[in-house]
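Visitor: pasting the sequence and the predicted coordinates here, then a few questions.
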Amino acid sequence: MNIGIFSDVYFPQKNGVSTAVKLYKEEMEKLGHNVYLFVPKYSKDYKRTEKNIFEFPAIKFLFEKEQRIALPISTDIFKIKDLNLDIIHSQDPFSMGIFAEFMSKLLKIKHVGTHHTMYEYYRNYLPLIIRPTLKQTQRMIKNWCLKLDKVISPTNNIKDLLVSYGVPEEHVVVIPTGIDINKFNKPIEWDIRKEYDINPDEKIILFVGRLGPEKNIDFLIKVIHEVYHEEKNIKFVIVGDGVERDKLEDIVIDYDLHEKVIFTGGQPREKVLDAYKQADLFIFASYTETQGLVVLESMAAGTPVVALGKMGVYDLLNHENAGGIMIKELNENDFAHEILRVLRDKELYKNLSENAINFVKENYSIEVSVKKILEVYENLLNIDKKQHL
């Protein structure tokens, strides 16, 4: 098949959607398909080396420096028809998603979309004067989904949410975003302990993600403060960058944790994978995740998880042998208690680690996910053929 993937985010932007798109492309190409990406140009200085990527002029989003707003005005538009695309797969409802819908109608190609993000929780990035209401955001999501020939939801929880917005149940198929398990078997190259002078007897507690308010990292710092009262040999390593970094660094100083909390900033994909493998525990308190890829990646590395069980993360950790501990609500004492329990109980730790690896391997490999996505494509193409007979 010739597959066109349209996305408003892609590397070097570091987030779950960028990772998902890259993994889709790599796995589909392994299976012999031709995959073409249509993404915003990141900057004049950034040169892509991957093949089959079409970039469109873009401007920086004023309220989030890493985000780009694509302007689908390019001579590359005239090349799309020559690609003989069989299917279009968009990753969001914004500029590239709108462009994908336009090309779908123009070329009479089936259009699939994945609902990666809980946009309702990201309205705070917009100033009040242009911020949509919750109802308006939900209506926008519903309208986008109804324009698609099929909607892919990463979890049942998110599917139920879309249905509650008015999207027909049969219009949505649940396919978790898989991860490349093989990459977790490679030797570690980025030695975190050496770079940040972490002692061998100190336990590394890890967070990976964008430093935005929806991730509740300020809450996690307070939890670490609680843990530190009972366990001195810890280091909290925060991998990522974002609008809240200055605020979070101030909180660390306020809690006198400047010797216990490390901000590494945003890191290349390879270093992030090394961080998972060296951590003793991964903690996460976001309430906006459609799935929680960072949780899955930590588990794939055999690193147990203590996380808030909301939305997509709930769908992961509510399984009996998932390899993580789910906290029902944002409660500092509950989080701290479970962190200490996992770090101190060697038998529990061993079981969680083994279960995590097996759980991801059996249920969330990129091979399984892409196979299911390709089946969605093929079903739509078969329906289209029958309609034209």
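Guide: Great, that's in hand. Numbering: from 1, shown residues only.
Visitor: all contacts plus neighbour counts: C-alpha atoms, from now on.
Guide: Will do.
Visitor: residue 265: what's it in contact with?
Guide: Contact partners of residue 265, counting by CA atoms under 8 Å, 6 or more residues apart in numbering, are 238, 239, 240, 241.
Visitor: at 7 Å instead, please
Guide: 239, 240, 241 (CA atoms under 7 Å, 6 or more residues apart in numbering).
Visitor: now do residue 1
Guide: For residue 1, the contact set (CA under 7 Å, 6+ apart) comprises 33, 34, 86.
Visitor: show me which residues of the biggest helix by length in the chain are buried.
Guide: With secondary structure taken from DSSP state H, the chain has its longest helix at helix 366-387. Applying a neighbour-count criterion of 16 or more other CA atoms under 10 Å, one finds 366, 367, 368, 369, 370, 372, 373, 376, 377, 380, 381 buried in helix 366-387.
Visitor: here's the one I want to compare it with:
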Amino acid sequence: MKILVFSTLFPNNTAPAHGVFIKNRMKAVSEMDGHEVRVVAPVPYFPPIKRFKAWYRFSQVAARERVDGLTVYHPRYLVTPKVGMTAYGVCLFLGALKTVKALEKSFSFDVIDAHYMYPDAFAAVLLGKALNKPVTVSARGSDIHQFSNLAMIRPLLRYTLTQADAVISVCDSLKEMMVALGTPSHKVSVIPNGIDGTSFYPADRAEARQRLGIPLDARVVLSVGALIRLKGHHLLVEAFGRIVAEETEHTCLYIVGDGVERGVLHRQVQALGLGSRVVFCGQVPHGVLVDYYNAADLFFLGSEREGWPNVISESLACGIPVVATRVNGIPEIVRSDDLGGLVARDVPSFVAGIRRALDTHWDRSAIGAYGQSRSWAMVAENVVSVLKRVSMR
């Protein structure tokens, strides 16, 4: 089977970690016998003007490249930042159409596999209609959570879900939301993300701490994620301040990630007198991130909403217990008290959950075995079964 992947969420030469979970899934599919994968990952058109740093990088993305063995095409499409969102899907469709038509002739793909509901999957549905190709669409979490609440985008989301030949969700809670939007339940397959056991695995804690310069005698809480409001770092910092004020042991908080809230969080940390206890690590590559997981006593995620957060899977694969908010797909990952704990999204609950976890003796080997149990190869088999079904429509 020949599969054309379509998504703006895919690694490229300027953003190697962008949409890496989609790359992992489709690389695993490409490694199965009898399947060939190519990727169309459009990027916004922008002239090479360096003073616009956030947008300049798009001009530096290669038109075509190889990413971890996959051939990836990057056609350009017009987008107006922060305005005209209802037109994004059509602009994406028009920008990609020439490239996809050319691939239909040279590659003769059997199915379009799209990721992220809007504008990506919407544009893919239009491409499928233009070329008479079946289309599968995958929901990731933020796409459904965000766009289902926007009155102007919700009809486009419904159109995508009803016109696609099959829908894939990473968790049951997301499937329920899509069914509530009018998607027939039988049309939605739940296929959670997998884990790359060669990138995330249990390792010696002391050695990991030595590599990172983390004190060997500290109790370490780790949080990984974009520094944006909905991830809840501001609540975590406040909770951590209360823990430090009453602690009898030395506890540190390491925050990996970057984003628009970085300055706000820095000021909050200083105001609470936590400058020596909270470390902002910025963005780090996977080769270093695995050390942060293994150096930690506990992983924490305080999100307002999530699909299937890969950071939780990564932590568990390293044998590290997780305390996280009881929202959306998270309870489907942290299924038992042997893996960590689930809490409400408020400061007192964060404090209680973190304290309880730090005072618990955890079986790292059992947590790691659970975290490693769902490989990307297993995910690929589930995905291919859906793609085969729609390709024979």
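Guide: Yep, that arrived. Just so you know, these numbers come straight off a predicted model, no measurement behind them.
Visitor: care to give me the TM-score?
Guide: TM-score of the superposed chains, computed with TM-score structural alignment, normalised by the length of structure 1, equals 0.84; 363 aligned residues with a CA RMSD of 2.9 Å.
Visitor: returning to what we had before: return the subset of the contacts of residue 265 of structure 1 lying in helices.
Guide: Secondary structure assignment by DSSP H places none of the contacts of residue 265 of structure 1 in helices.
Visitor: tell me, of those residues, which are also contacts in structure 2.
Guide: Retained in structure 2: 239, 240, 241, out of these (criterion both residues aligned by TM-score structural alignment, their matches' CA atoms under 7 Å).
Visitor: where along the stretch 251-389 of structure 1 do the helices fall?
Guide: Defined through DSSP state H, counting those that start in this stretch, the helices belonging to the stretch 251-389 of structure 1, from first to last, are 269-278, 293-300, 311-317, 332-344, 346-363, 366-387.
Visitor: contacting residues for the residue nearest the centre of structure 1?
Guide: When structure 1 is reduced to its mean C-alpha position, the nearest residue by CA atoms, centre = their mean turns out to be residue 16, at 2.2 Å. Contacts for residue 16 of structure 1 were tallied using CA under 7 Å, 6+ apart; they are residue 293.
Visitor: let me know the closest of the kept ones among the contacts of residue 265 of structure 1 to residue 75 of structure 1.
Guide: residue 241 (34.1 Å; CA to CA).
Visitor: excluding chain neighbours, what is closest to the equivalent of residue 107 of structure 2 over in structure 1?
Guide: Using TM-score structural alignment as the criterion, residue 107 of structure 2 maps onto residue 83 of structure 1. On the basis of CA to CA, 6 or more residues apart in numbering, the spatially nearest residue to residue 83 of structure 1 that is not a chain neighbour turns out to be residue 2, at 7.3 Å.
Visitor: pick the most deeply packed of the helices of the stretch 251-389 of structure 1.
Guide: Between the helices of the stretch 251-389 of structure 1, helix 293-300 has the highest mean count of neighbours, a mean of 27, where neighbours are mean count of other CA atoms under 10 Å.
Visitor: residue 91 of structure 1 and residue 114 touch, don't they?
Guide: Yes: Residue 91 of structure 1 is in contact with residue 114 according to CA atoms under 7 Å; the separation is 5.2 Å.
Visitor: find me the equivalent region of stretch 288-306 of structure 2 in structure 1.
Guide: Using TM-score structural alignment, the match for stretch 288-306 of structure 2 in structure 1 runs over residues 271-289.
Visitor: isn't the residue nearest to residue 83 of structure 1 right up against residue 32?
Guide: No: taking CA under 7 Å as the contact criterion, residue 2 of structure 1 and residue 32 are not neighbours in contact, 9.8 Å apart.
Visitor: sorry, back to before: look up how far residue 95 of structure 1 lies from the match of residue 107 of structure 2.
Guide: Residue 83 of structure 1 sits at a distance of 21 Å from residue 95 of structure 1 (criterion: CA to CA, to the nearest Å).
Visitor: next one: residue 155 of structure 1
Guide: Using CA to CA, which is the criterion applied here, residue 155 of structure 1 is 25 Å from residue 95 of structure 1.
Visitor: so how many other residues sit close to residue 321 of structure 1?
Guide: Burial of residue 321 of structure 1 is recorded as 15 neighbouring residues (other CA atoms under 10 Å).
Visitor: spatially nearest residue to it, not counting backbone neighbours?
Guide: Nearest non-adjacent residue to residue 321 of structure 1, counting by CA to CA, 6+ apart: residue 355, 5.7 Å away.
Visitor: and the one you found, what does it touch?
Guide: 321, 322, 323.
Visitor: excluding chain neighbours, what is closest to the equivalent of residue 260 of structure 1 over in structure 2?
Guide: Using TM-score structural alignment, the equivalent of residue 260 of structure 1 in structure 2 is residue 277. For residue 277 of structure 2, the nearest residue in space outside its immediate sequence neighbours is residue 252; the separation is 4.8 Å by CA to CA, 6+ apart.
Visitor: can I assume that neighbour sits in a strand?
Guide: Yes: applying DSSP: H, G, I helix; E, B strand; the rest coil, one finds residue 252 of structure 2 inside a strand.
Visitor: what about the counterpart of it in structure 1, how many residues nearby?
Guide: For residue 252 of structure 2, the aligned position in structure 1 is occupied by residue 235, per TM-score structural alignment. Other residues lying near residue 235 of structure 1 total 24 when counted by other CA under 10 Å.
Visitor: same question for the one 5 residues further on.
Guide: For residue 240 of structure 1, the tally of surrounding residues (other CA under 10 Å) stands at 21.
Visitor: residue 148 of structure 1 and residue 325 of structure 1, how far apart?
Guide: As judged by CA to CA, residue 148 of structure 1 and residue 325 of structure 1 stand 36 Å apart.
Visitor: kindly report the same for residue 37 of structure 1.
Guide: Using CA to CA, we find residue 37 of structure 1 at a distance of 37 Å from residue 325 of structure 1.
Visitor: isn't residue 88 of structure 1 right up against residue 112?
Guide: Yes: taking CA under 7 Å as the definition, residue 88 of structure 1 is a contact partner of residue 112 at 6.1 Å.
Visitor: looking at the two, which is more packed in?
Guide: Comparing residue 88 of structure 1 with residue 112 by other CA under 10 Å, the one with more neighbours is residue 112, at 25 against 22.
Visitor: what lines up with the more buried one in structure 2?
Guide: Under the alignment (TM-score structural alignment), residue 112 of structure 1 pairs with residue 136 of structure 2.
Visitor: what helix or strand does its match sit in?
Guide: In this assignment (DSSP states H and E), residue 136 of structure 2 forms part of strand 135-139.
Visitor: who touches the helix or strand just after that strand?
Guide: Past strand 135-139 of structure 2, heading to the C-terminal end, the next element that is a helix or strand (DSSP H and E) is helix 142-147. The list of residues contacting helix 142-147 of structure 2 from outside it, by CA under 7 Å, 6+ apart, reads 116, 117, 118, 153, 154, 306, 307.
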